[in-house]
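1. dropping a prediction and its sequence here:
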Amino acid sequence: MPRFHCPTPLAAGLVIDLPAGAARHVQVLRMQPGMALTLFDGRGGEYQAVVEQMGRSDVRVQVGAHDPVEREPVRAVHLAVGMPANERMDWLVEKAAELGAASIQPLQAQHSVLRLQGERAQKKQAHWQGVAVAACEQSGRNRVPTVHPVRAFNEWLASQPAPGWMLSLRDGAVPLAQVKASGEVTLLSGPEGGLAPAEEDAAIAAGWRPARLGPAVLRAETAPLAALVLLTLAP
């Protein structure tokens, strides 16, 4: 059954017009009045709904019963990632949303190839948030991870209330598979070429703990996803 995110609060019995993106998708699927779909608003659970009316550019549905089903990982993992270039950040956001990331913080690091600021950064953030929504619609998640505005690494680091884990290849890094995490976890990962030594030193000085995935050097868009799986499954 098609699933769509609705950013406004839902309740059984409401009759609403779907957001523009969801309405276009319903029309592409050639759905007709009386056909069923699933809606979720990000507050937990999902709603059954029925198409009531199809217009040229709008779709009206009646919201039905709420199902309180949850499909979130036991542990909330927040990703802070040095943005990889080209389409790789899109791929990272999509897969992180599918795998259960609680939020995604794009970072401008010293080695970052992708440089964003101003209106361009805002447009990219909105695009990535849309990628996360689509991934949740496809994967069955009912809570959409927030993609935060792009921030400079040093500014972001100084604003963090509590340290987390940092992917690193330096000597002494703890195997991430051995990490016993409790509660929410924030994971820091660098862009292509990793975090600069000065950035790693600053993070460690702020209490961040270096961790490694294994002997292989993974791509900037692959490493945080592998770590996300390990942390969400850690006892």
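-> Looks like it arrived, so ask away.

2. rest of the way, CA atoms for contacts and neighbours
-> Noted.

3. separation between Ala181 and Gly164?
-> 10 Å (CA to CA, to the nearest Å).

4. comparing the two, which residue is more hemmed in?
-> Gly164 (20 against 17; other CA atoms under 10 Å).

5. that one: what's it in contact with?
-> Val185, Thr186, Leu187, Leu188, Gly207, Trp208, Arg209 (CA atoms under 8 Å, 6 or more residues apart in numbering).

6. who's in contact with the fourth one?
-> By that I understand Leu188. Leu79, Ala80, Val81, Gly164, Trp165, Met166, Leu167, Pro224.

7. would JSON lines of those with distance to Val144 be doable?
-> Output for the contacts of Leu188, formatted as JSON lines (distance: CA to CA, whole Å):
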{"residue": "Leu79", "distance to Val144": "14"}
{"residue": "Ala80", "distance to Val144": "16"}
{"residue": "Val81", "distance to Val144": "18"}
{"residue": "Gly164", "distance to Val144": "22"}
{"residue": "Trp165", "distance to Val144": "23"}
{"residue": "Met166", "distance to Val144": "24"}
{"residue": "Leu167", "distance to Val144": "25"}
{"residue": "Pro224", "distance to Val144": "18"}
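
8. tell me which of those fall in helices.
-> Pro224 (DSSP state H).

9. ok so, going back, check the contacts of Gly164 and tell me the two furthest apart.
-> Greatest spacing in those, by CA to CA: Val185 and Gly207 (13.6 Å).

10. dropping in the other structure now:
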Amino acid sequence: MPPRLYLGVPLVEGVDLDLPADVARHVQVLRLQPGDPVTLFNGQGGEWPATVRQMAGRQQVAVTVGPRQAVSRELARRVTLAVGMPANERMDALVEKATELGVASIQPLQCARSVLKLSGERAQRRQAHWQAVAVAAAEQSGRTVVPTIEPVRTVSEWLGGLGSNEAARHVLSLADDTVPFAIVATAPATDWLLLSGPEGGLEAAEEAMARQHGFAPVSLGTRVLRADTAPLAALAVLGLAGDAASAEGVA
């Protein structure tokens, strides 16, 4: 399979493009040569076969764009993960794996129990870093759409800005009144909002606020999962259920 390269620009058949420096460096690292095939995508759906036309120096690579291929490897459902940011490199891994599993967008949340504290310019730098992680994961996994990494917000800021929509809303909870998510995931909704807390979980007041905004409590079983594992498990359950329903012509 030819290497996949992300270019955040319009792609048109027959056009010769000079690759941005970072993408050109990637081509050099792969030891590609003029005449070698690559696959381009811009995150807006579809992909374009292309051919390396010319290479000069270490950062100059030109390609010729081929005809657009109307392929899609996206989930049958649009899923937004709102997650209390886990600390250290765990958020990087969460973004990477969620992208591979088909998430549409990720909302990093600053929660009362969050170990990782971000604000201002530091939060903006981390958002840009996580967006780059999502791009790399989309290249690797064959996705044609790159998930959006939203700016860091508090739980109250995010909930207050949601407004009304048709999305199914669920919060991962350890409360006694939860419903197994494997059952909930069979519902026919196409848009989903999943809220998951940080290390130590959401505080009672945060979960109560989420419930007031229409988030129904769900569980993933009797085991206590880590903050970076639980949302990925929920996303996998939801994606598999949606793909199965789509294959049956239901979803």
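-> Nice, thanks for sending it over. Being a predicted model, the structure only gives us computed values, none of them experimental.

11. so what number do they get for TM-score?
-> After superposition, the two chains reach a TM-score (TM-score structural alignment, normalised by the length of structure 1) of 0.97; 235 aligned residues with a CA RMSD of 1.0 Å.

12. on that earlier part again, for the buried ones among the contacts of Gly164 of structure 1, write the corresponding ChimeraX selection.
-> In ChimeraX, a selection of the buried entries from the contacts of Gly164 of structure 1 looks like this (16 or more other CA atoms under 10 Å):
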select :185,186,187,188,208,209
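
13. Arg75 of structure 1: which of the contacts of Gly164 of structure 1 is nearest?
-> Out of the contacts of Gly164 of structure 1, the member with the shortest distance to Arg75 of structure 1 (by CA to CA) is Val185, at 7.7 Å.

14. any idea what that closest one aligns with in structure 2?
-> Using TM-score structural alignment as the criterion, the counterpart of Val185 of structure 1 in structure 2 is Trp192.

15. Gly140 of structure 1 touches Glu70, doesn't it?
-> No: here Gly140 of structure 1 lies out of contact with Glu70, judged by CA atoms under 8 Å, at a distance of 9.3 Å.

16. when the two are compared, which one has more neighbours?
-> Between Gly140 of structure 1 and Glu70, counted using other CA under 10 Å, the more crowded position is Gly140 (16 against 13).

17. aligned to that one, what sits in structure 2?
-> Aligned partner of Gly140 of structure 1 by TM-score structural alignment: Gly142.

18. pretty sure its match is touching Glu74, no?
-> No: using CA under 8 Å, Gly142 of structure 2 makes no contact with Glu74, being 9.4 Å away.

19. nearest to Pro235 of structure 1 among the contacts of Gly164 of structure 1?
-> Of those, the one sitting nearest to Pro235 of structure 1 (CA to CA) turns out to be Val185, at 12.9 Å.

20. ok so, going back, can you flag the buried ones in the contacts of Leu188 of structure 1?
-> The neighbour count (16+ other CA under 10 Å) marks Leu79, Ala80, Val81, Gly164, Trp165, Met166, Leu167, Pro224 as buried among these.

21. what's the third one aligned with over in structure 2?
-> Residue pairing (TM-score structural alignment): Val81 of structure 1 is matched to Val83 of structure 2.

22. for its match, what are its contacts?
-> Ile106, Gln107, Pro108, Leu109, Leu195, Ser196, Gly197, Pro198, Pro231.

23. can you tell me the SS state at the fourth one?
-> When the structure is reduced to helix, strand and coil (DSSP: H, G, I helix; E, B strand; the rest coil), Leu109 of structure 2 reads as strand.

24. what's the closest non-adjacent residue to it?
-> Gly84 (4.7 Å; CA to CA, 6 or more residues apart in numbering).

25. is it true that the one you found touches Pro198?
-> Yes: assessed by CA under 8 Å, Gly84 of structure 2 is found in contact with Pro198 at 4.1 Å.

26. run a quick neighbour tally on the residue mapped onto Val224 of structure 2 from structure 1.
-> Using TM-score structural alignment, the partner of Val224 of structure 2 in structure 1 is Val217. The local packing of Val217 of structure 1 (other CA under 10 Å) involves 11 other residues.

27. Val217 of structure 1: helix or strand, and which one exactly?
-> According to DSSP states H and E, Val217 of structure 1 maps onto no helix or strand at all.

28. check contacts around it.
-> With CA under 8 Å, 6+ apart, Val217 of structure 1 has no contacts at all.

29. redo that, cut-off 10 Å
-> Leu169, Ala223 (CA atoms under 10 Å, 6 or more residues apart in numbering).

30. per the alignment, Val63 of structure 2 corresponds to what in structure 1?
-> Residue pairing (TM-score structural alignment): Val63 of structure 2 is matched to Val61 of structure 1.

31. ditto for Leu101 of structure 2
-> Leu101 of structure 2 maps onto Leu99 in structure 1, by TM-score structural alignment.

32. pull the contacting residues for its match.
-> Glu72, Pro73, Val93, Ala135, Cys136, Ser139, Arg141, Leu225, Ala226, Leu228, Val229, Thr232.

33. buried ones among those?
-> Glu72, Val93, Ala135, Cys136, Ser139, Arg141, Leu225, Leu228, Val229, Thr232.

34. quick check: the two most widely separated of those?
-> It's Ala135 and Thr232 that sit farthest apart of these, by CA to CA, at 17.9 Å.

35. ok, back up a step: out of the buried ones among the contacts of Leu99 of structure 1, name the ones that lie in helices.
-> Checking the buried ones among the contacts of Leu99 of structure 1 against DSSP H, those in helices are Val93, Ala135, Cys136, Ser139, Leu225, Leu228, Val229, Thr232.

36. same list (these) but as TSV, adding distance to Met1 of structure 1.
-> Shown next, in TSV, are these (distance: CA to CA, whole Å):
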residue	distance to Met1 of structure 1
Val93	24
Ala135	15
Cys136	14
Ser139	12
Leu225	28
Leu228	28
Val229	27
Thr232	27
